[in-house]
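Enquirer: this one's structure only:
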């Protein structure tokens, strides 16, 4: 897999630092206002090459159930072939950076949100089976890469692919229930992860669940 290349921050601010991480450059928080950041320049992105010790901290917000709001950290603890294990196997990413496992939940073969090489205009469909406890659901995902733009997060400003996702899901394993989800993701090649996501899950005859996930910190081993 090719190395990740970050947008050159040198012209943005003297305090903006580029960190060498697994052969890729990662952005730190700029010290200039978003209005001064140069326009994003699209590149064809290759899949990330993760290294042990890379760390991402995210903040999760659930509008329907605020008690679930949380800030959590994921650290690459092991590389196993084309998979990266996070937090000693608590979560697993596949070769494209898609989730295979997160906590007690799993996706077969993965959640399928990302595909590489990536460029604006790419579209694909995928399917997965999701398991958590006794619950099983089957999802049919439609994905479109609709743009390449700058995005501001609590971790700083990143050049990112804007990705629209629509999923139709139904209960599996003899269960009942169905619904759909709509999600907008921003994938930043500089850190090899989705750095911002807005998600709405609408089960039939139920209130919609709206969630927001955002990167708040990124680091790599020195």
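Expert: Sure thing, it's come through. Computed from a prediction, not measured in an experiment: that's the story for all the values here.

Enquirer: hey, let's count contacts and neighbours off CA atoms from now on
Expert: Fine.

Enquirer: Now do the same contact list for residue 185.
Expert: 161-165, 194-198 (CA atoms under 8 Å, 6 or more residues apart in numbering).

Enquirer: what's the most far-flung residue of the chain relative to its centre in contact with, if anything?
Expert: Ranked by distance from the centre of the chain (CA atoms, centre = their mean), the top residue is residue 174, with 30.7 Å. Contact analysis of residue 174 by CA under 8 Å, 6+ apart lists nothing.

Enquirer: ok, residue 108 - contacts?
Expert: 100, 128-130.

Enquirer: Need these in a markdown table (columns: distance to residue 154).
Expert: Output for those, formatted as a markdown table (distance: CA to CA, whole Å):
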| residue | distance to residue 154 |
| --- | --- |
| 100 | 26 |
| 128 | 31 |
| 129 | 32 |
| 130 | 30 |
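
Enquirer: List just the nearest of these to residue 53.
Expert: Minimum separation from residue 53 among the contacts of residue 108 (CA to CA) is found for residue 100, which lies at 19.4 Å.

Enquirer: In PyMOL, how would I select the buried members of the contacts of residue 108?
Expert: Here is the PyMOL command that selects only those of the contacts of residue 108 that count as buried (16 or more other CA atoms under 10 Å):
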select buried, resi 100+128+129+130
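
Enquirer: want to compare, so here's the second one:
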């Protein structure tokens, strides 16, 4: 009987020790996550350097189409914005001080403008913008943005500690019928100075299969 009681005590102690170890591991993970978030948030605007470059892979999950785009900083302006050279094609766009890409000569309402610094956990702001669709029609977007948390995101360029921003709203053509709900999630990595992954879904009047696109970083080279 004493042997059985001793065995039960050993099992209970072993189980308690396992629980303690698991709890310690959880606390350590939670502490690490909290430390990572405290390092990244709040986050101020990035500083670009001539020669900074980013290569993205864009893909359309419905059609299976994809393309690779490289953006290289050719000049940095006094307000902190930068000019980007696009390859292939040799086109040019502007990178705002808040890491948003807009067409040359466009105002701040050009897509995308999902980032608004300083980035703080729980921050809410509105993003109104317009974009030109594949058929040449102008599409208007209005979304509510929320800075959610810091998490590790894996991309073709590697894994990054990134700040997740969630967008929910609606899109509509500038003229004619159509439009519907949209959601978009972005992961901004301060070490890269840019969004490293972006996922978009939009539905026509909330019906049918959603148009789904994704863009992720495939390669980058930036200066401090």
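Expert: Received the coordinates, thanks. As the structure is a computational prediction, the values presented were derived from the model and not from experiment.

Enquirer: about what we covered before: doesn't the residue farthest from the centre of structure 1 belong to a strand?
Expert: No: under DSSP: H, G, I helix; E, B strand; the rest coil, residue 174 of structure 1 sits outside any strand and is assigned coil.

Enquirer: so how far is residue 136 of structure 1 from it?
Expert: Distance, residue 174 of structure 1 to residue 136 of structure 1, by CA to CA, to the nearest Å: 9 Å.

Enquirer: same deal with residue 111 of structure 1?
Expert: Counting by CA to CA - residue 111 of structure 1 and residue 136 of structure 1 are separated by 14 Å.

Enquirer: same thing with residue 150 of structure 1?
Expert: Plainly put, residue 150 of structure 1 is 36 Å away from residue 136 of structure 1 if you go by CA to CA.

Enquirer: Nearest spatial neighbour of the most centrally placed residue in structure 1, chain-adjacent residues omitted?
Expert: Nearest to the mean C-alpha position of structure 1, by CA atoms, centre = their mean, lies residue 194 at 2.4 Å. Distance criterion CA to CA, 6 or more residues apart in numbering; nearest residue to residue 194 of structure 1, sequence neighbours excluded, is residue 187 at 4.1 Å.

Enquirer: Quickly find the element holding the one you found.
Expert: Per DSSP states H and E: residue 187 of structure 1 is located in strand 178-188.

Enquirer: which residue numbers in structure 1 go with the strand ranked longest in structure 2?
Expert: If you go by DSSP state E, structure 2 has its longest strand at strand 138-155. Aligned by TM-score structural alignment, strand 138-155 of structure 2 falls on residues 136-153 of structure 1.

Enquirer: how much does the matching stretch stray from structure 2?
Expert: Taking mean CA distance after the TM-score superposition for structure 1, the mean distance separating stretch 136-153 of structure 1 from the aligned residues in structure 2 is 1.2 Å.

Enquirer: ok so, going back, packing partners for the longest strand of structure 2?
Expert: Using 3 or more CA pairs under 8 Å, 6 or more residues apart in numbering; DSSP states H and E, the elements in contact with strand 138-155 of structure 2 are helix 2-40, strand 124-132, strand 158-173, strand 207-221.

Enquirer: Residue 90 of structure 2 is nearest to which of those?
Expert: strand 207-221 (18.2 Å).

Enquirer: buried sites along that closest one?
Expert: By neighbour count on 16+ other CA under 10 Å, the buried set for strand 207-221 of structure 2 is 210, 212-220.

Enquirer: Which of the contacts of residue 108 of structure 1 are retained in structure 2?
Expert: Contacts conserved in structure 2 for the contacts of residue 108 of structure 1, counting by both residues aligned by TM-score structural alignment, their matches' CA atoms under 8 Å: 128-129.

Enquirer: for the helices and strands packed on strand 138-155 of structure 2, which one ends up most surrounded?
Expert: Most buried of these, by mean neighbour count (mean count of other CA atoms under 10 Å): strand 158-173, with a mean of 20.
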